[in-house]
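In: got a sequence here, can you model it:
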Amino acid sequence: MAEGDRVAMECSTAPTQPASSDRSSDTLDTTFDSLEVGTSRSGDASSSLEDYVVEGKIGSGKFSTVYIARHLKSGRSVALKKIQLFDMMDATARRNCLNEVNTLKCLDHVNIIKYLEAFMQDNELVIVLEWADQGDLSKLLQERRAEEKKFSEVEIWAIFTQVCSGLKHMHGGRIMHRDLKPSNVFLSSGGVLKLGDLGLSRYFSSKTLQVNSVVGTPFYMSPECIKEQPYDWSSDVWSLGCLLYELITLRSPFYREGSNFYLLGKQITSCDYDPLPAGTPAEMVKLVCDMLRSNPKERLSIDQICEQALRCRERAEARVK
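Out: Reported below is the predicted structural model:
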């Protein structure tokens, strides 16, 4: 069985229908039971908050807060995400929360943040995730901009191929990321990069070809998303193209000083970005161009991108030996 088929079968319980806006707390509890929240990835009985020591707050959103914590029994550092589930009166927010649990449970790849377990406690959903101890790619890009120190060709391919590998695994399991950007690429020891923050991902059944909901971060949104048109896997490819451009130049292809959402949207839909700097390897220039195409049908597939990027990485590494 192909890897994509295996992952898709394992993900068959992921929600594909909108949650009702009048769904009650009791119904929601039942839904979580059916999703096996309360067991770890290994199938063991779940922990509780008493099994963790919270060591600091990482960040927070409208309904959630993320902490770094330590599991008492194993001593392992983890990211612990607490979600005020029953404060989510909006059906979409609840559906995205359910989706995040299902999505994380389905994915097992070195370049994707690993789901460890989830449980309900004190009317909150607690999701325990692998901890990436070196921050995220956005922070690294900020440091490089401050130092005016661009990535070398080898560094760019090393980063990019890992992001591609994680995204290929997701697409193989019929899952889109839908919010691919530097702050959602996490760094761990040994130079390993991991895709994370999959709360906006959506499971695609075999009959689902496109979706319509407008999500994502404006600088990395595809033209079809900006125009609120249906979009598919190639929308992730567009975001991947933006990320490669930023690795080369240390800025988003559509960043303009003093711009606004309207002007940004016009730039994206017209594919208006500055050419890559002189001296950029031809393979990088072509790959960016082949991902940042206005027509989604003209963009490369993630398989094609991975194949080309790996070849370029091998050649670049061979040249510096």
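In: from here on, just use CA atoms for contacts and neighbour counts.
Out: OK.
In: now do the strands in the stretch 1-150 of the chain.
Out: Under the criterion DSSP state E, counting those that start in this stretch, strands of the stretch 1-150 of the chain are mapped to 52-60, 64-71, 77-83, 115-121, 124-130.
In: one more, for comparison:
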Amino acid sequence: MAIMALKVFRRSWLSASSVKRLLEERRVLERVTARRSPFLTPMLYAFADEVHTAIALPWYSGGTLRTQIVERAEPCGGLAAADLVQIGACVACGLAHLHGLNILHRDVKPNNILVRADGYYVLSDFGLSSDLALAPISELEGRRGTRGFWAPEVLRREVQGPGVDWR
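Out: Presented below is the predicted three-dimensional model:
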């Protein structure tokens, strides 16, 4: 039996905009799952009943990159160069695959990068993602993502493209 992570939402607590984002996240996860990448978290199941809506995802035993940064930091600060190369390569592969599906993540940060048991890194949490099939780049404005990790065009409230995930 596999261990899973569950994102569970009480339906009565969701606003109309939250429901819209949740449905968009599910659509993104369906596309990501259909076009498997070892660097993107797939959806295992999605289900709803009268009270709850839930998305089941794989459990990654290595935790988050944020945890790794705190626990494995070198004495002089930061991670070892070899670790940084591994992280960069995994995240770049994940973003390239995601952008190939015309999806922007829009919230790349250490908390949204999970660590697999084999030491590879996986992008997760597509709750703020934008599917360009549903909204063209010309319509992507506003401040989605986490303050402190925003790209310059997000700060300036400019039109956003794939570059928002790389900055």
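In: any idea what the TM-score is?
Out: TM-score of the superposed chains, computed with TM-score structural alignment, normalised by the length of structure 2, equals 0.90; 163 aligned residues with a C-alpha RMSD of 1.8 Å.
In: make TSV from the strands of the stretch 1-150 of structure 1 and add distance to residue 283 of structure 1 and mean neighbour count to it.
Out: As requested, the strands of the stretch 1-150 of structure 1 are arranged in TSV below (distance: least, C-alpha to C-alpha, whole Å; neighbours: other C-alpha atoms under 10 Å):
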stretch	distance to residue 283 of structure 1	mean neighbour count
strand 52-60	38	14
strand 64-71	39	19
strand 77-83	37	22
strand 115-121	35	21
strand 124-130	34	21
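In: so which of those strands is nearest residue 267 of structure 1?
Out: Closest of those to residue 267 of structure 1 is strand 52-60, at 31.0 Å (criterion: C-alpha to C-alpha).
In: how far off centre is that closest one?
Out: 21 Å (C-alpha atoms, centre = their mean, to the nearest Å).
In: what stretch of structure 2 does that strand fall on?
Out: Under TM-score structural alignment, strand 52-60 of structure 1 corresponds to no residues of structure 2.
In: angle of that strand against strand 77-83?
Out: Strand 52-60 of structure 1 runs at 60 degrees relative to strand 77-83, counting by axes from the mean of the first three to the mean of the last three C-alpha atoms, to 10 degrees.
In: which SSE is residue 154 of structure 2 in?
Out: helix 152-155 (DSSP states H and E).
In: next one: residue 221 of structure 1 from residue 242 of structure 1, what distance?
Out: Applying C-alpha to C-alpha, to the nearest Å, the value for residue 221 of structure 1 to residue 242 of structure 1 is 9 Å.
In: quick one: which of the strands of the stretch 1-150 of structure 1 is nearest residue 33 of structure 1?
Out: Closest among the strands of the stretch 1-150 of structure 1, once you apply C-alpha to C-alpha, is strand 115-121, at 9.8 Å.
In: what's stretch 208-227 of structure 1 in contact with?
Out: Contacts of stretch 208-227 of structure 1 with the rest of the structure, by C-alpha atoms under 8 Å, 6 or more residues apart in numbering, involve 178-181, 200, 228-232, 235-236, 238-239, 242-243, 252, 254-255, 261, 264-265, 268-270, 294.
In: give me the distance between the two termini of that stretch.
Out: So stretch 208-227 of structure 1: terminal residues 20 Å apart, C-alpha to C-alpha.
In: what are the buried residues along it?
Out: For stretch 208-227 of structure 1, a neighbour-count test (16 or more other C-alpha atoms under 10 Å) marks 214, 216, 219-226 as buried.
In: got it, and stretch 103-112 of structure 1?
Out: 103-108, 111-112.
In: over to stretch 122-139 of structure 2?
Out: 122-132, 137.
In: can you redo the strands of the stretch 1-150 of structure 1 as TSV with distance to residue 154 of structure 1?
Out: Below are the strands of the stretch 1-150 of structure 1 laid out as TSV (distance: least, C-alpha to C-alpha, whole Å):
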stretch	distance to residue 154 of structure 1
strand 52-60	31
strand 64-71	32
strand 77-83	30
strand 115-121	30
strand 124-130	27
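In: of the ones you listed, which is nearest residue 153 of structure 1?
Out: With C-alpha to C-alpha as the yardstick, what comes closest out of the strands of the stretch 1-150 of structure 1 is strand 124-130 (29.1 Å).
In: buried ones in the helix or strand hosting residue 309 of structure 1, by neighbour count?
Out: Using DSSP H and E, residue 309 of structure 1 falls within helix 302-319. Residues of helix 302-319 of structure 1 classed as buried by neighbour count (16+ other C-alpha under 10 Å): 302-303, 305-306, 309-310, 312-313, 316.
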